[in-house]
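Peer 1: The sequence and its predicted three-dimensional model are supplied below.
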Amino acid sequence: MEFVILAVVIAVVVLGGLSGLVLARRRKGHAAPPAPKPDALAPPAEPQVGEDAEVPRDTPKRTVESVDLPDAGTVTVLEPEIPGVPETLPPPAIEVPEPTAGRLVRLRSRLSRSQNTLGQGLLSLLSREHLDEDTWEEIEDTLLTADVGVAPTQELVERLRTRVKVLGTRTPAELRGLLREELVHLIGTDADRSLHTHSHEERPAVVMVVGVNGTGKTTTTGKLARVLVADGRSVVLGAADTFRAAAADQLQTWGERVGARTVRGPEGGDPASVAFDAVKEGIAEGADTVLVDTAGRLHTKTGLMDELGKVKRVVEKHGPVDEVLLVLDATTGQNGLVQARVFAEVVDITGIVLTKLDGTAKGGIVVAVQRELGVPVKLVGLGEGPDDLAPFEPGAFVDALIGE
């Protein structure tokens, strides 16, 4: 019995070995059938129409002789594109600024906020039936709130009290005329408010524009160029504000609008050198006026103020500077007087430019800054438009304050 079992096991082992050998030979001698191609598995393509339709296989092929060539006049030759070479931009259109004569009258509505506080407030108080001490104190407060200043306020109130007492009966028209005369007298009509921008025999007039950061100095320089061009002057701009990023670009944009050339130097370069070169170019071109935009330096930085004096001395190697305009922000009020005082100690200020006068109820700063420096206000900024810089006219300014 044991012999039979052993024989069966041996037989099973032998048969298993033989079957494995047969399978191995079959795998070695015969490769697996190739996988079917994807196209063979895909469903038949649907018929296409329009631009997606395929060309039928039986379509006859076109030879060179059968192709119609276009006429020579209809062939468009495309210029090859050269990478890295920008397209040539057309020069900017030259704008024609509006004339400066009567510009302040046209911008009268911009003084509406100052009008409500100063002019109309004073007229309302003076129209009261009984002008007692409390009313006169209110008149003083109105003037002080409008930044007229202490001394000018006291002077104006005394004159008003005297004339109202003499006048007796006060009609609205009489009060308006009285107030207009006194405000014009307070501002002053004797000062020379003209801009000295006429060229000399061998060189242009030179105008330096100075001021602290944030007063709109570079913008004012650009607008002043428009004022001069509108009055028939040829202008060269000097971008001597080399410390503020993009200041030269900003000034050049203003100049390009009216056809004025801008002389500039490297960023962070010597401002005095740029100013000197600007005047030199103005002489070479025979320009009427050179406008030099200086850096918007803080009045508390003594070293920077000394540098401003250096710019003026270097420019004067070509000849005297005709105008030094100090740009003041009307919204700063009495703080602007501190700035004005320090700048006047460094360079001889010849005129004041008051910017942002449309956005403030402190129109009296015109009086205060003139009294502080003994220098007239020559230009006022009454908006953000390119032609919103106007020559200052006391009569038109007071008319705007007190209304019709």
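Peer 2: In hand now; what should we look at? Numbers count the residues shown, from 1 in each chain.

Peer 1: all contacts plus neighbour counts: C-alpha atoms, from now on.
Peer 2: Will do.

Peer 1: what's stretch 266-283 in contact with?
Peer 2: The set of residues external to stretch 266-283 that reach it, using C-alpha atoms under 8 Å, 6 or more residues apart in numbering, is 202-204, 206, 235-243, 245, 262-265, 288-290, 292, 294-295, 310-312, 314-315, 318.

Peer 1: same thing but at 6 Å, please
Peer 2: Defining contact as C-alpha atoms under 6 Å, 6 or more residues apart in numbering, one finds that stretch 266-283 is touched by 203, 236, 238, 240, 242, 243, 263, 265, 311, 315.

Peer 1: Helices of the stretch 201-350 of the chain, residue ranges please.
Peer 2: 217-230, 247-258, 271-285, 302-315, 335-346 (DSSP state H, counting those that start in this stretch).

Peer 1: Make JSON lines out of those helices and add distance to residue 160.
Peer 2: Output for the helices of the stretch 201-350 of the chain, formatted as JSON lines (distance: least, C-alpha to C-alpha, whole Å):
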{"stretch": "helix 217-230", "distance to residue 160": "36"}
{"stretch": "helix 247-258", "distance to residue 160": "45"}
{"stretch": "helix 271-285", "distance to residue 160": "48"}
{"stretch": "helix 302-315", "distance to residue 160": "42"}
{"stretch": "helix 335-346", "distance to residue 160": "26"}
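
Peer 1: take a look at this one as well, against the first:
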Amino acid sequence: MTEYLLIALALLGVLILGGIGLVVPRLRRRPEPPLPKTEVDTRAEEDLAGPPVQAPEAELSTGILVEPPVVEAPAPVLEVPEPTAGRLVRLRSRLSRSQNVFGKSLLGLLSRDHLDEDTWEEIEDSLITADVGVDATRDIVDRLRERTRVLGTRSGSELRALLAAELVNALDPTLDRSLRTAPKEGVPAVVLVVGVNGAGKTTTCGKIARVLVADGRSVLLGAADTFRAAAADQLETWGGRVGAETVRGPEAADPASVAFDAVKRGIDTGVDTVLIDTAGRLQNKIGLMDELGKVKRVVEKHGPIDETLLILDATTGQNGLEQARVFTEVVNVTGVVLSKLDGTAKGGIVIAVQRKLGIPVKLVGLGEGKDDLAPFDPAQFVDALLGTEPLARDA
């Protein structure tokens, strides 16, 4: 009997201990009060659903889902460059500094009652100060002295006409100033643009593209200045304004390779003119000048280059002549573009370039506007330099 009692007590103890073991863990694992349902749902939607999506609208009468219309971005509006005919006449007021030298100073000297040796020396000094150059100045003054003596010219209008004739003659109006930009036998004309650092070359190159488009040419640009990523971006911006494609390569790519690809692309797309912008370089850096020669040779695998335009900063004066000479030796420059001729520039540099190099000035930059690049005409240019100031002898 005692044994049964002990067994019963043992079983009771086991049951008590088991009950305690089940209750205690539940007490330890009591959960925290649940969050409000709306907060839990909101977090779940944010984590799983992502940003809200506009559901398609349903047509009420049929219940058919109607997709919203696709809105296309408007095409960029292409600019229409200002016609090049007559630009030089319209921009004549930009030659303010040169007009002061030629129109007021020279004509004022010529209007004196007596043209003695001192007066002719002052005329020489004025021309040299205007960057005409010593040799050209002597020729102009000698011819003026002879003509005024022989013709007995006394009126202001006659003297102005004589001076204008001598300046036009010094600019050699017989030189061909046309731009060779027409395609031939299915191959686009190729225009290579070269120049020193700081001459405004890439900007002027973009303006040349506008000149070509204004004259009815389709243009493709080659960004062969691979040393500055900003140069390619800038050129692409200029081209995009008039619908011209730009071929460019990665930064520090071989400039000759980019130029070659640009001409090939121009052939494939059938454009009229391929305009290649090269990196600015100093004329005394032999390695860079050799690289420019390589660009020329590689491009000519497609055919001869039609134009090589040298961008000269008109404010550099006589220093620009040495630049032009070296570039001509390397890439056979066929024409000069004088940039920055407005403001502080001296118009006589045009005469100096013609006299020293025999290379025609084909375009002149007369301002910072997009269409302030004008085809050069000697008679119009001289007329703008002399202005319309009446002379005292006409009074």
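Peer 2: Structure's in. What do you need? Predicted, not measured: the structure shown is a model, and the values here were computed from it.

Peer 1: tell me the most buried of the helices of the stretch 201-350 of structure 1?
Peer 2: Compared across these, helix 217-230 shows the largest average neighbour count, a mean of 24 (mean count of other C-alpha atoms under 10 Å).

Peer 1: what about the strands in structure 2?
Peer 2: 57-58, 65-66, 189-195, 219-224, 245-248, 273-278, 307-313, 335-339, 361-365, 373-375 (DSSP state E).

Peer 1: Can you lay out those strands as JSON lines showing mean neighbour count?
Peer 2: Shown next, in JSON lines, are those (neighbours: other C-alpha atoms under 10 Å):
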{"stretch": "strand 57-58", "mean neighbour count": "12"}
{"stretch": "strand 65-66", "mean neighbour count": "12"}
{"stretch": "strand 189-195", "mean neighbour count": "25"}
{"stretch": "strand 219-224", "mean neighbour count": "28"}
{"stretch": "strand 245-248", "mean neighbour count": "22"}
{"stretch": "strand 273-278", "mean neighbour count": "28"}
{"stretch": "strand 307-313", "mean neighbour count": "26"}
{"stretch": "strand 335-339", "mean neighbour count": "26"}
{"stretch": "strand 361-365", "mean neighbour count": "25"}
{"stretch": "strand 373-375", "mean neighbour count": "24"}
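
Peer 1: Any chance of TSV for the ones you listed, columns distance to residue 138 of structure 2?
Peer 2: Formatted as TSV, the strands of structure 2 follow (distance: least, C-alpha to C-alpha, whole Å):
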stretch	distance to residue 138 of structure 2
strand 57-58	86
strand 65-66	85
strand 189-195	30
strand 219-224	42
strand 245-248	47
strand 273-278	37
strand 307-313	25
strand 335-339	24
strand 361-365	22
strand 373-375	28
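
Peer 1: State the distance from the alignment partner in structure 1 of residue 103 of structure 2 to residue 397 of structure 1.
Peer 2: Under the alignment defined by TM-score structural alignment, residue 103 of structure 2 is paired with residue 119 of structure 1. Distance from residue 119 of structure 1 to residue 397 of structure 1, counting by C-alpha to C-alpha, to the nearest Å: 11 Å.

Peer 1: How about residue 226 of structure 1?
Peer 2: Counting by C-alpha to C-alpha, the gap between residue 226 of structure 1 and residue 397 of structure 1 amounts to 21 Å.

Peer 1: hmm, back to that, grab the nearest non-local neighbour of the match of residue 103 of structure 2.
Peer 2: residue 402 (4.0 Å; C-alpha to C-alpha, 6 or more residues apart in numbering).

Peer 1: Near the one you found, how many other residues are there?
Peer 2: By the measure other C-alpha atoms under 10 Å, the count of residues near residue 402 of structure 1 is 24.

Peer 1: That one and residue 118 touch, don't they?
Peer 2: No - Residue 402 of structure 1 is beyond contact range of residue 118, at 7.6 Å (criterion: C-alpha atoms under 6 Å).

Peer 1: so what's the counterpart of residue 365 of structure 1 in structure 2 up against?
Peer 2: The pairwise alignment with structure 2 assigns residue 365 of structure 1 to residue 349, based on TM-score structural alignment. Residues near residue 349 of structure 2 by C-alpha under 6 Å, 6+ apart: 131, 132, 317.

Peer 1: Reformat these as TSV; add distance to residue 95 of structure 2 and neighbour count.
Peer 2: TSV is the format used below for these (distance: C-alpha to C-alpha, whole Å; neighbours: other C-alpha atoms under 10 Å):
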residue	distance to residue 95 of structure 2	neighbour count
131	14	24
132	15	27
317	15	22
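
Peer 1: What separation do you get for residue 171 of structure 1 and residue 377 of structure 1?
Peer 2: 32 Å.

Peer 1: Excluding covalently adjacent residues, which one is nearest to the match of residue 365 of structure 1?
Peer 2: For residue 349 of structure 2, ignoring the flanking residues on the chain, the nearest one in space by C-alpha to C-alpha, 6+ apart is residue 131 at 5.0 Å.

Peer 1: which residue lines up with that neighbour in structure 1?
Peer 2: With TM-score structural alignment as the criterion, the equivalent of residue 131 of structure 2 in structure 1 is residue 147.
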